[in-house]
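Novice: after the sequence you'll find the predicted model.
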Amino acid sequence: MTDLEKLCSRVTEAADCAVITDDVNRRYFTAMKSSAGTLVVFPEKAYFIIDFRYIEKAKKTVTACEVILQDKLYEQINSLIKKHGAKTVSVNADTCTLSELIAYQQKLNAEVIADTKLAEIIREIRTVKSQEQIDKIIKAQRIAEKGFAHMLDFIKVGRTEKEIQLELDYYMLKNGAEALSFDTIALSGSNTSLPHGVPSDKKVESGEFVLMDFGATYDGWHSDMTRTVCVGKPSDKMKSVYETVLTAQLSALDAVKAGMPGKALDKIARDIITEAGYGDNFGHSLGHGVGVEIHESPYASPSREDILPENSIVTVEPGIYLEGKFGVRIEDFVVVTENGCINMTKAPKELICL
């Protein structure tokens, strides 16, 4: 069963039909990238209404539903509503804007349901990956790992953070990435204590950490990894902090399995960091899902109740950040299995000194 067929089979849990217009979910369910288009989903059938700019591509690409050339959009949706006898329409609360909701309420000949049920169904479908989807994520990850290997020869004293960022971005895009998963983080020295810092003109100095958080996309599917390396010789404290983070990550990786609460996985890594005296310096959650978005369900967070289902993907990325001094983060991401996990990240993570 395709993901769109799964949505068709469950749409009545939310309403008689659903309207999806956001770029991410439209591409997820149709397998076509576009900046416009409306997916209308009924239990019996789905329709993709798209304008002239994309109609030729849609006819060749979209096979899971009927493709319709857009003319008068709301009249076309109303015609489908009448054809299928729908009385209620659901919109995706995660992405529908207030102006869009008002337009639907004013122009559609059906009651518009503005609750979270459709969003929950979509999240549940997207959380569990097929093997084909996992394979694409792995391809994205291999591109990123080639970029990391390249950067080990590029990083040196005197390079700026921006130069490191641009070189890594260019290498991934040149070597098969459709796009970047997100804005690459490349930090050095005291800036590495900023979990999501922005690359600057700061130059790398000897004895400093360089932290890189980055990813590539392949056919719309994202990868995500973080590595922290040292240029020159690290201090004893830098080595100690690095080993603490690595121990926390390896312990969490050993514990991952389907059915586990994400907050329990987070606790395993957090307890190790806390026992080492750095609990207050690990201020973010352990992990998040990755797929057609860089952050999606499930989450391994102390503040959430997510359960990790089989064939979901979750990052494992503990960190310690010492303000004004340095920070360390090590991130892999895994496929959750019945009795463990498959780590899709193959890049080395023992402390590398350049």
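Specialist: Sure, I can see it.

Novice: only C-alpha atoms for contact and neighbour calcs from this point on.
Specialist: Fine.

Novice: list the contacts for the closest residue to residue 345 other than its chain neighbours?
Specialist: Taking CA to CA, 6 or more residues apart in numbering, and ignoring the residues beside it in sequence, residue 345 has residue 332 as its nearest neighbour in space, at 5.4 Å. Listed by CA atoms under 8 Å, 6 or more residues apart in numbering, the contact partners of residue 332 are 224, 225, 226, 315, 316, 317, 343, 344, 345.

Novice: and residue 332, how far is that from residue 266?
Specialist: Taking CA to CA, to the nearest Å as the measure, residue 332 and residue 266 are separated by 14 Å.

Novice: wait, residue 269 sits on residue 253?
Specialist: No - taking contact to mean CA atoms under 8 Å, the distance of 9.2 Å between residue 269 and residue 253 leaves them out of contact.

Novice: more neighbours: those two, which one.
Specialist: Between residue 269 and residue 253, counting by other CA atoms under 10 Å, residue 269 is the more crowded of the two (28 against 23).

Novice: what's the first helix or strand after the helix or strand encompassing that one?
Specialist: Here residue 269 is covered by helix 262-275, with elements defined by DSSP states H and E. Per DSSP H and E, helix 262-275 leads on to strand 287-289 as the next helix or strand towards the C-terminus.

Novice: want to compare, so here's the second one:
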Amino acid sequence: MSALLDNSSPVKTNVDQLREKLVASELDSMLITNLRDVRWLTKFSGSNATLLLTRDALWLFTDSRYAEQVKHEVTVAECIITSDGYLAELKTQRYPTGARVGFQADNLTVVSLEKLKAELPTLSLVPQTNFCDEFVAIKALEELENIKRAVSITDKVFQKLLEMMSPNVTECDVAAEISYWNKKFGAEKDSFDPIVASGSRAALPHARATDARLEHNSLVVIDMGCVVNGYCSDQTRTVALGNISSDARRAYNAVLDAHLLGIASAKAGMTGKALDGIVRDFLTAQGYGEAFSHSLGHSVGLQVHEQPIIGKKTEMVIPVGAVITIEPGVYLPNRFGVRIEDMVLITDSGAAPLPAAPKALIEL
């Protein structure tokens, strides 16, 4: 297979975009070591790969475990199977890197960078951060279909959970059911370890499921997702198990209103900081400003957390085609917590929610 690009490939546009950035950054080539970016560019899903992108060629270096796999997954790069690693290949000088070589400084370890400098001392290594993020944020149709399938599975799993939740089951029981039903409905795996927290533990935004039984007359926060063809879903619902206090109900309604405001306010071209601020100001006016302790959301794709982050410091613009989460929360220590999270697609006309699971408070 030639290292020159296959012009019939649907991934060509992604590579062309990176090549334009390569030229604009005054680089002769770029080493791509982030496996998320490797998969986005080439569809290769293995656990060991490095790409060398030049101004007219693309090589993928991997090991013999993937000799057959690359034949089925990769059409846009020449695949080099090596037992000695990509550095050994580059030292042969068969690959014209040019003098100025970029590397992913936000991915390459210090040890790997020092080895790169030692093995290829004549190269001028230029650190790059977030090199692919602006392009990865814009989802192609095939990517959107995979995300929608993952979201659909998450919706189905949530309905299964409602059938089994009671004070007789533990948080770990619920988490195990999430993992089971994800695969039963066709997902590859969970997109992250499920969060299941009831009672006062729901005030921990990233609580780990425990062997504690679900607390009666309390709120239960369930944050879960799955992976389909590499693409993630991420959804949170808070349900009432038994009777809840008027304070808990008020907090739930405030979070729901904030969530809906976030969806209604999301527009292409605004920064993550601006969108976060709209929802944060609303919750502050409701008396919950200090209780909303995390960012409003994040982009989702091949990783469950991608750029742009929808947070207080994010200046990155939200583009048309991005899939982001809107997930406001209120957390009152030693009392209760509430979070509602949906994924939305950013379009020319606003934000289109992807999940179908109900948002009104479910009381079991």
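Specialist: Received, thanks. Just so we're clear, the structure is a prediction, and the values are computed from it rather than from any experiment.

Novice: and residue 4 of structure 1, what pairs with it in structure 2?
Specialist: In structure 2, the residue matched to residue 4 of structure 1 (TM-score structural alignment) is residue 15.

Novice: just checking, that match is part of a strand?
Specialist: No - Residue 15 of structure 2 sits outside any strand when classified using DSSP: H, G, I helix; E, B strand; the rest coil, being helix.

Novice: now do the closest residue to it other than its chain neighbours against residue 95 of structure 2, distance only.
Specialist: With CA to CA, 6+ apart as the measure, residue 41 is the residue that lies nearest to residue 15 of structure 2, at 6.5 Å, once sequence neighbours are left out. In this structure, residue 41 of structure 2 and residue 95 of structure 2 are separated by 19 Å, where distance is defined by CA to CA.

Novice: who's more crowded, these two?
Specialist: Between residue 41 of structure 2 and residue 95, counted using other CA under 10 Å, the more crowded position is residue 41 (23 against 15).

Novice: surely that one meets residue 13?
Specialist: No - in this structure residue 41 of structure 2 lies outside contact range of residue 13 using CA under 8 Å: 9.3 Å.

Novice: surely residue 293 of structure 1 is in contact with residue 224?
Specialist: No - Residue 293 of structure 1 sits out of contact with residue 224 when judged by CA under 8 Å, with a separation of 10.5 Å.

Novice: mind listing the helices for structure 1?
Specialist: Assigned by DSSP state H, the helices in structure 1 fall at 3-10, 23-30, 52-61, 73-84, 98-107, 117-127, 131-154, 161-174, 236-255, 262-275.

Novice: mean shift between the second one and structure 2?
Specialist: I take that to be helix 23-30 of structure 1. By mean CA distance after the TM-score superposition for structure 1, the fitted helix 23-30 of structure 1 averages 2.1 Å away from its aligned residues in structure 2.

Novice: specify, as a residue range, where that helix falls in structure 2.
Specialist: Going by TM-score structural alignment, helix 23-30 of structure 1 sits over residues 35-42 in structure 2.

Novice: ok, and what's touching that stretch?
Specialist: Under the criterion CA under 8 Å, 6+ apart, residues 11, 14-15, 32, 44-45, 47-51, 73-77, 132, 136, 302-303 lie in contact with stretch 35-42 of structure 2.

Novice: and what of stretch 167-178 of structure 2?
Specialist: Residues from elsewhere that reach stretch 167-178 of structure 2, judged by CA under 8 Å, 6+ apart: 157-158, 161, 165, 194-198, 209-216, 224, 241.
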